[in-house]
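Enquirer: 3D, please:
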Amino acid sequence: MGLNLFPAILGAQEELPAQCNADGALEIAVVYRASEQAAKQAARTLKQIGQVQELALVVSILPVERLSANPEQSLAAIFIANSGLEPALLRRLSEHYQVLVFSPFEGDVAAGAVAGIHVADRILPAINLKQARRAGLSFKPFFLGIAHHAD
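Expert: As a prediction, the model looks like this:
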């Protein structure tokens, strides 16, 4: 479900084209700690999507430790492929890279990811506005009206 919502949440950002790399593409890092297999599946799906707002997606798979060690990497978003990352790490990634950190895992949005999913009587995108502001991100008003606010 998270892979289905991720492109919509990415596309709901204001100023998305400003996050493109020099080639005009959005670089998405699918990060993992424990299981590279989950990251490979997520990356395959995102590569099939191909673009958001007519902007091409360039998808890479990285262990979270390698991403943390490369502060110069240009990114448009980080997709978390495994549960269990520390809240401080989730917050640090979004604040350092100033990008959307998306986690489909329960509790991660409240813990420090910028966005994810909220499951209740229906499935909604979830947003942590405080963390989005810390990361310098803003979202379109329509999206904010339908999203579950997890702060």
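Enquirer: contacts, neighbours, all on C-alpha from now
Expert: Noted.
Enquirer: in the helix of greatest length in the chain, which residues are buried?
Expert: Assignment by DSSP state H gives helix 36-49 as the longest helix of the chain. Residues of helix 36-49 classed as buried: 36, 39, 40, 42, 43, 46 (neighbour count, 16 or more other CA atoms under 10 Å).
Enquirer: quick one more, to check against the first:
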Amino acid sequence: MCNKTKPINYLVLLLTSLILFSLSSTSQALDARDSRLLLVGGEFFPRIIQALEPADPLPKQLIIIYSNQANLQYAQTTANQLSNQLNLEYQLVSGLTPNQLTLSDDYLNLVFITDPNLITAEMLKALNQPHTLSFAPFIGSVARGVDVGLVVKAGIRPQLNTAKIAKRHWAFRPFFNSIASHYPTQEAP
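Expert: Next comes the predicted model:
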């Protein structure tokens, strides 16, 4: 009898471990609202880039920052879509260690953040570079320090962190600015 219970105990332990692991991985995934905002952001980001009038005529570089393995799937899909629409190569970068993020001054770094949990003081410090424009489609992103975000009300509109953008000598076409000026910074949820 003792020999029969050991395999059952190991089986129970294995199943319990698998269940706990699957629960912990799904809890790190984006919720439904943020998943939808990420998809909307992927559609809207090319319009933001097209409205951009950078002071320096440097080549553009697309950087997609993801948080974990579950978020990597969203990031890859978004990166492929944006790369095709903007005709730019992209880099997928894990944002879990922002201090290791190196951005080149030889490019205009167009950074797309794919997880609201990555918008931290440490990440924003790494992104606060003269040739870098950060974008996150999540609610309250601009209020938390990202350069460009979205406002989703009756429609989808851009939201700009005008103070940060002006300090770095970035500019947007006047029509884009006039639309964005109607949507002041949202508070983070």
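Enquirer: tell me which two of the buried residues of helix 36-49 of the first structure sit farthest apart.
Expert: Pairwise distances across the buried residues of helix 36-49 of the first structure peak at 15.2 Å for 36 and 46 (criterion: CA to CA).
Enquirer: can you give me the helices in the first structure?
Expert: Ranges of helices in the first structure, per DSSP H, are 2-11, 36-49, 64-69, 87-97, 108-111, 129-134, 141-146.
Enquirer: adding distance to residue 9 of the first structure, write the buried residues of helix 36-49 of the first structure out as TSV.
Expert: As requested, the buried residues of helix 36-49 of the first structure are exported to TSV (distance: CA to CA, whole Å):
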residue	distance to residue 9 of the first structure
36	24
39	19
40	21
42	16
43	17
46	13
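Enquirer: looking at those, which one is closest to residue 102 of the first structure?
Expert: Comparing the buried residues of helix 36-49 of the first structure against residue 102 of the first structure with CA to CA picks out residue 42 as the nearest, at 12.1 Å.
Enquirer: surely the closest one is in contact with residue 78?
Expert: No - contact criterion CA atoms under 8 Å: residue 42 of the first structure and residue 78 do not qualify, at 11.6 Å.
Enquirer: who touches both of the two?
Expert: Residues touching both residue 42 of the first structure and residue 78 (CA atoms under 8 Å, 6 or more residues apart in numbering) are residue 30.
Enquirer: tell me which residue is most central in the second structure.
Expert: Central residue of the second structure (CA atoms, centre = their mean): residue 113, 1.4 Å from the mean position.
Enquirer: much appreciated, bye for now.
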